[in-house]
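Asks: Pasting a predicted model and its sequence here:
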Amino acid sequence: MRYVSVAVAAAGVLLAAGAVTYSAVAGDDGPGVRPPSADSADAGFARDMAVHHQQAVEMSYVVRDRTTDADVRRLAYDIAQTQANQRGMLLGWLDLWGLPKVSSKPPMTWMGMGRMPAGEDGALMPGMATDTEMRKLGSLNGRQAEVFYLQLMTAHHKGGIHMAEGCAARCTVGAEKRLAQGMVDAQQSEIDLMAGMLKERGAAPRP
């Protein structure tokens, strides 16, 4: 199977959201509207998804150096670039809103979820790889690295979709809600793509 980039759709979301970055400060409702509060879903999603995205970027750069497969390297590059750009946008909105990038509350509190169970080995949010899994990815090469990356990223995307759907339902800033929905659509497309790539390699997503 030849990999066809799905980053084009994601790029459109980024351009649309970037065009209204300033209006996002005012919740898309014009001047005089108060920006989101530090405890809002808008701020919580921006903080948590920035952390979630950072790990996806790290995983993608790791596998890029562990395989010569053109399709996996292209997918990893697209994921790294798209999520790095989205991460910058989310952190930029926090700056524009005058809100901290770190919260004293556990991740996912804005979705009504508490701290991840003890012993999750560095996995701060649903779908995130553990520290042990990240070390394992960095120790593999070739086909083994490809399969493990595709499995980890599939789980990572599923967790990201869960968070993005939460923002689409709970956030109040129009630009952020649109970005979140764009994440849902793009990452689901990549999950479908990765399922095919895993099948080609005699593997499947992890249960």
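Replies: Thanks, I have the structure now.
Asks: Only C-alpha atoms from now on, for both contacts and neighbour counts.
Replies: Noted.
Asks: Need the three-state assignment for Val8.
Replies: Following DSSP: H, G, I helix; E, B strand; the rest coil, we place Val8 in the helix state.
Asks: Return the residues in contact with it.
Replies: Going by CA atoms under 8 Å, 6 or more residues apart in numbering, Val8 touches no other residue.
Asks: for Gly112, same thing?
Replies: Contact analysis of Gly112 by CA under 8 Å, 6+ apart lists nothing.
Asks: ok, second structure coming up, stack it against the first:
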Amino acid sequence: MFSVLSPARFKVLLAGLVVALVLGGVALFGAQRTVSAAVPDEASADAGFSRDMQVHHTQAVEMSMIAWDRSDDLDVKTIAYDMATAQQAQIGHMSTWLENWDLGQSSSLEPMAWMNGDMETDEDPSMTPDSGHGDGVDGHEGMSDTTDSATGAATGAAAGAGMPGLASEEDLARLRTLTGVEGDRLFLTLMIAHHRGGVMMAQAALGEASNDTVKDFAQKQVIAQQADIEAMEEMLTARQ
């Protein structure tokens, strides 16, 4: 006998399917050497995006594995596992691009130096994280908080300074301590903000990068992460 999927479960599985399709496309491109006449250089948006998005993805994998380990909610565990596996694989693809371009995995350039202008997204109000869920997640205005407003102490990972959507070290520490619906809500809140930041970076890469592989990946990331955001917003609403 077939069980009937709940709307929430269907949304989670659909988001996972979108990510899987995107990942398949990225793997196809990532397995090939760049054939563009101009190979990205050290200061290019292509290289900067590839490095910074690996850092951004690394935190998403960390948060997802925390949620997968601590949650008892099947939908939360499913979407966390899907995001962790997909983004870990994408880290490998971006690392391979840099190797193919004969560039290092790290750079002396400041994080996000590849972006021209600011990261305002007036056209799409969904890029502004919703702070009205009552989970005590303050200061997430789509940008990583690297200093505490009261003490001036560093709170974010130095490698991710200035990246949009990163959770603070305090948020990560709190996520590791919570279980049940409270932990699920915090994970979803942090990951929605994190994904919105990832979408902002991908949209910037679409305008700044020159390599077709990078631009194709960025476009697919926008589609996949927006699908995840929609699923997580519905999940968060259902868990209030």
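Replies: Yep, that arrived. If you're wondering where the values come from, they're calculated on a predicted model, not measured in any experiment.
Asks: Distance-wise, check the spatially closest residue to Ser36 of structure 2 that is not a sequence neighbour relative to Ser106 of structure 2.
Replies: Nearest in space to Ser36 of structure 2, with sequence neighbours left out and distances taken as CA to CA, 6 or more residues apart in numbering, is Asn211 at 6.9 Å. According to CA to CA, to the nearest Å, Asn211 of structure 2 and Ser106 of structure 2 sit 19 Å apart.
Asks: Ok, Glu169 of structure 2 next?
Replies: Taking CA to CA, one finds Glu169 of structure 2 at 22 Å from Ser106 of structure 2.
Asks: Hmm, Pro111 of structure 2 is touching Gln54, no?
Replies: No: using CA atoms under 8 Å, Pro111 of structure 2 makes no contact with Gln54, being 11.5 Å away.
Asks: about what we covered before: between Asn211 and Ser106 of structure 2, which is the more surrounded one?
Replies: Asn211 (21 against 15; other CA atoms under 10 Å).
Asks: Quick one: map the more buried one onto structure 1.
Replies: The alignment partner of Asn211 of structure 2 in structure 1, by TM-score structural alignment, is Val173.
Asks: for Arg196 of structure 2, same thing?
Replies: Using TM-score structural alignment, Arg196 of structure 2 sits opposite Lys158 in structure 1.
Asks: Its match: what's it in contact with?
Replies: By CA under 8 Å, 6+ apart, the residues touching Lys158 of structure 1 are Gly127, Gln187, Gln188, Ile191.
Asks: Counterpart of Thr96 of structure 2 over in structure 1?
Replies: Match for Thr96 of structure 2 (TM-score structural alignment): Gly92.
Asks: With Gly16 of structure 2 instead?
Replies: So Gly16 of structure 2 corresponds to Ala7, using TM-score structural alignment.
Asks: Excluding chain neighbours, give the residue nearest to that match in space.
Replies: Asp78 (6.0 Å).
Asks: ok, now Glu58 of structure 1?
Replies: Nearest to Glu58 of structure 1 is Ala80, by CA to CA, 6+ apart, at 7.7 Å.
Asks: again, but for Ala10 of structure 1
Replies: That would be Ala186: by CA to CA, 6+ apart, it lies 6.1 Å from Ala10 of structure 1.
Asks: what's the answer for Lys11 of structure 2, then?
Replies: Nearest in space to Lys11 of structure 2, with sequence neighbours left out and distances taken as CA to CA, 6+ apart, is Ala231 at 5.6 Å.
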